[in-house]
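**Student:** let me see the structure of the following:
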Amino acid sequence: MIELIEPDTDLYNAFRACRADWGPGEHEDGFGIDERDDVDSPEGFATWVRRMRSQLHPRTQPCPDRPHWTPHWIVEDGEILGAIALRHQADDLFGRIGYGIRPSARRRGVATWALTQTLAEAREVLGLDRVLMPCAADNIPSARTIERCGGILEGIVATELGPQRRYWIDLS
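**Tutor:** Presented below is the predicted three-dimensional model:
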């Protein structure tokens, strides 16, 4: 059974397998990894997970002194299939939700399932009535996922990240 969980240090080996599936130089969207993070050593991984967990936004009340996002790992039978993050503040470049699915778990509906769950959280927890979901203009699988979840294309725009499709999803 697929589930969304908070980042967990017990899944170090599962994370390494997930990361290896992407291969060197690939970008794992949804995980929140940046250049300061050492996710390859057990100690660095534990530090990164603690930082991720410290940034979790309480679901019931505002938290003005911490970043406003909720990261989740997409897990099935102890295997990390990917990650998805809900941003609690509007972001015109990245939108409200970012996700990535490891190559071996694609084309199984994992992204659609995770996005559906996260859209429900955006509506129920944050009270949003619509969300912005951009993706790279050439990322047709992501565009299809967004469209399956109700995304309506606003247009394709030039951004600092390259051309992006901008979708809006109505949550009402």
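**Student:** from here on, just use CA atoms for contacts and neighbour counts.
**Tutor:** OK.
**Student:** which ones are touching residue 33?
**Tutor:** Residues in contact with residue 33, defined by CA atoms under 8 Å, 6 or more residues apart in numbering, are absent; none qualify.
**Student:** from what I see, residue 114 and residue 84 are in contact.
**Tutor:** Yes. Residue 114 sits in contact with residue 84 when judged by CA atoms under 8 Å, with a separation of 7.1 Å.
**Student:** now the common contact residues for these two.
**Tutor:** residue 74.
**Student:** how about the longest helix along the chain: buried residues?
**Tutor:** Residue-count comparison of every helix in the chain, with assignments taken from DSSP state H, identifies helix 110-124 as the longest. By 16 or more other CA atoms under 10 Å, the buried positions in helix 110-124 come out as 110-116, 118-119, 121-123.
**Student:** swap in stretch 130-147?
**Tutor:** Under the neighbour-count rule (16+ other CA under 10 Å), stretch 130-147 has 130-137, 142-143, 145-147 buried.
**Student:** farthest-apart pair in those residues, please.
**Tutor:** Among these, the pair separated by the greatest distance (CA to CA) is 130 and 137, at 20.8 Å.
**Student:** secondary structure element for the closest residue to residue 104 other than its chain neighbours, which one?
**Tutor:** The shortest distance from residue 104 to any residue other than its chain neighbours is 7.0 Å, reached at residue 21 (CA to CA, 6 or more residues apart in numbering). Assignment of secondary structure by DSSP states H and E places residue 21 within helix 12-22.
**Student:** tell me the contacts of residue 24?
**Tutor:** Taking CA under 8 Å, 6+ apart as the definition of contact, residue 24 has no neighbours.
**Student:** so the residue most central in space within the chain: helix, strand or coil?
**Tutor:** Most central in the chain under CA atoms, centre = their mean is residue 84, positioned 2.2 Å from the mean C-alpha point. Using DSSP: H, G, I helix; E, B strand; the rest coil, the three-state assignment for residue 84 comes out as strand.
**Student:** before we compare anything, build this one as well:
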Amino acid sequence: MPELIAPTVRLHVSWLEARAEWGPGQHEDGFGLSPSDEVDSAAGFAAWVHRLTDQSDAAKATDAMRCIYRWIVESDRVLGGIALRYGSSDYVSWAGNIGYGIRPSARRRGLASWAVGQLLDEARALGLDRVLAVCAVDNAASVKTIERCGGVFEGIRDTEFGPARRYWIKI
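**Tutor:** Model (predicted):
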């Protein structure tokens, strides 16, 4: 059975294996990885996990970018990541409240839908009454996931990464 856990240095090797499946330079939204993060070394990985933990801590995070990160894990194997952004930043308004990614070998199992459902419970606990989910226009798997989770299509907007579909999910 999969579980959602907070990022941990304990799964460094497993996380690197998941990243290797996506390929070099790939960014999966649910992990909060930025181009400046160095995650190959133990020290760099620990610093990155510490940053994610601080962004999840309301007392340490800025109002503009609060985010809860969870990893989708099964038997100590990192299958994916999911993020719930709930700050007031411009990033949230164009990227959405929820972002996720599932490693290629774990796709088509319903993990993304399951993880979104789990994070909706956390969004409710934060007092959110709806969340924005955004995906690339040509990402049929994410469209299915978002709609399966109750997403109502708002429209398409141009972004710096190309056109994106926007959905609202009521909680």
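**Student:** quick check: TM-score for this pair?
**Tutor:** The TM-score (TM-score structural alignment, normalised by the length of structure 2) is 0.91; 167 aligned residues with a CA RMSD of 1.5 Å.
**Student:** make TSV out of the buried residues of stretch 130-147 of structure 1 and add distance to residue 156 of structure 1 and secondary structure.
**Tutor:** Rendered in TSV, the data for these read as follows (distance: CA to CA, whole Å; DSSP: H, G, I helix; E, B strand; the rest coil):
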residue	distance to residue 156 of structure 1	secondary structure
130	19	strand
131	16	strand
132	13	strand
133	12	strand
134	9	strand
135	10	strand
136	9	strand
137	7	coil
142	14	helix
143	11	helix
145	17	helix
146	14	helix
147	14	helix
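**Student:** possible to save the residues you listed as a markdown table with distance to residue 160 of structure 1?
**Tutor:** Listed next are the buried residues of stretch 130-147 of structure 1 as a markdown table, based on distance: CA to CA, whole Å:
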| residue | distance to residue 160 of structure 1 |
| --- | --- |
| 130 | 24 |
| 131 | 21 |
| 132 | 17 |
| 133 | 16 |
| 134 | 13 |
| 135 | 13 |
| 136 | 11 |
| 137 | 13 |
| 142 | 19 |
| 143 | 19 |
| 145 | 23 |
| 146 | 21 |
| 147 | 24 |
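**Student:** that older thread, ok, the buried residues of helix 110-124 of structure 1 vs residue 69 of structure 1, which is closest?
**Tutor:** Distances from the buried residues of helix 110-124 of structure 1 to residue 69 of structure 1 were compared by CA to CA; the smallest belongs to residue 122, at 10.7 Å.
**Student:** give me the nearest residue to that closest one, chain neighbours excluded.
**Tutor:** Using CA to CA, 6+ apart and skipping residues adjacent in sequence, the residue nearest residue 122 of structure 1 is residue 128, 5.8 Å away.
**Student:** what does that neighbour correspond to in structure 2?
**Tutor:** Alignment note (TM-score structural alignment): residue 128 of structure 1 maps to residue 128 of structure 2.
**Student:** and its match, what element?
**Tutor:** Since the elements are taken from DSSP H and E, residue 128 of structure 2 ends up inside neither a helix nor a strand.
**Student:** what segments of structure 1 are helices?
**Tutor:** Listed in chain order (using DSSP H), the helices of structure 1 are 12-22, 42-54, 110-124, 140-148.
**Student:** what is the distance between the longest one and the centre of its chain?
**Tutor:** Here the centre of helix 110-124 of structure 1 is set off from its chain's centre by 10 Å, with CA atoms, centre = their mean, to the nearest Å.
**Student:** which elements pack onto it?
**Tutor:** The contact analysis (3 or more CA pairs under 8 Å, 6 or more residues apart in numbering; DSSP states H and E) places helix 110-124 of structure 1 against strand 79-87, strand 97-101, helix 140-148.
**Student:** ok, and what's touching that helix?
**Tutor:** 4, 74, 81, 84, 86, 97, 99-101, 128-129, 145-146, 148-149, 171-172.
**Student:** just the shortest one next, same as before
**Tutor:** For helix 140-148 of structure 1, contacts defined as CA under 8 Å, 6+ apart pick out 111-112, 133, 135, 165, 167.
**Student:** any idea of the angle it forms with helix 110-124?
**Tutor:** Here the directions of helix 140-148 of structure 1 and helix 110-124 differ by 40 degrees (axes from the mean of the first three to the mean of the last three CA atoms, to 10 degrees).
**Student:** output the residue interval of structure 2 matched by helix 140-148 of structure 1.
**Tutor:** Counterpart in structure 2 of helix 140-148 of structure 1, with TM-score structural alignment as the criterion, is residues 140-148.
**Student:** and the matching stretch, how far from structure 1 on average?
**Tutor:** With both structures laid over each other, stretch 140-148 of structure 2 and its partner residues in structure 1 are 0.4 Å apart on average (mean CA distance after the TM-score superposition for structure 1).
**Student:** thinking again about what came up before, of all the helices of structure 1, which one is nearest residue 69 of structure 1?
**Tutor:** When these are ranked by proximity to residue 69 of structure 1, the top entry is helix 42-54, at 9.8 Å, counting by CA to CA.
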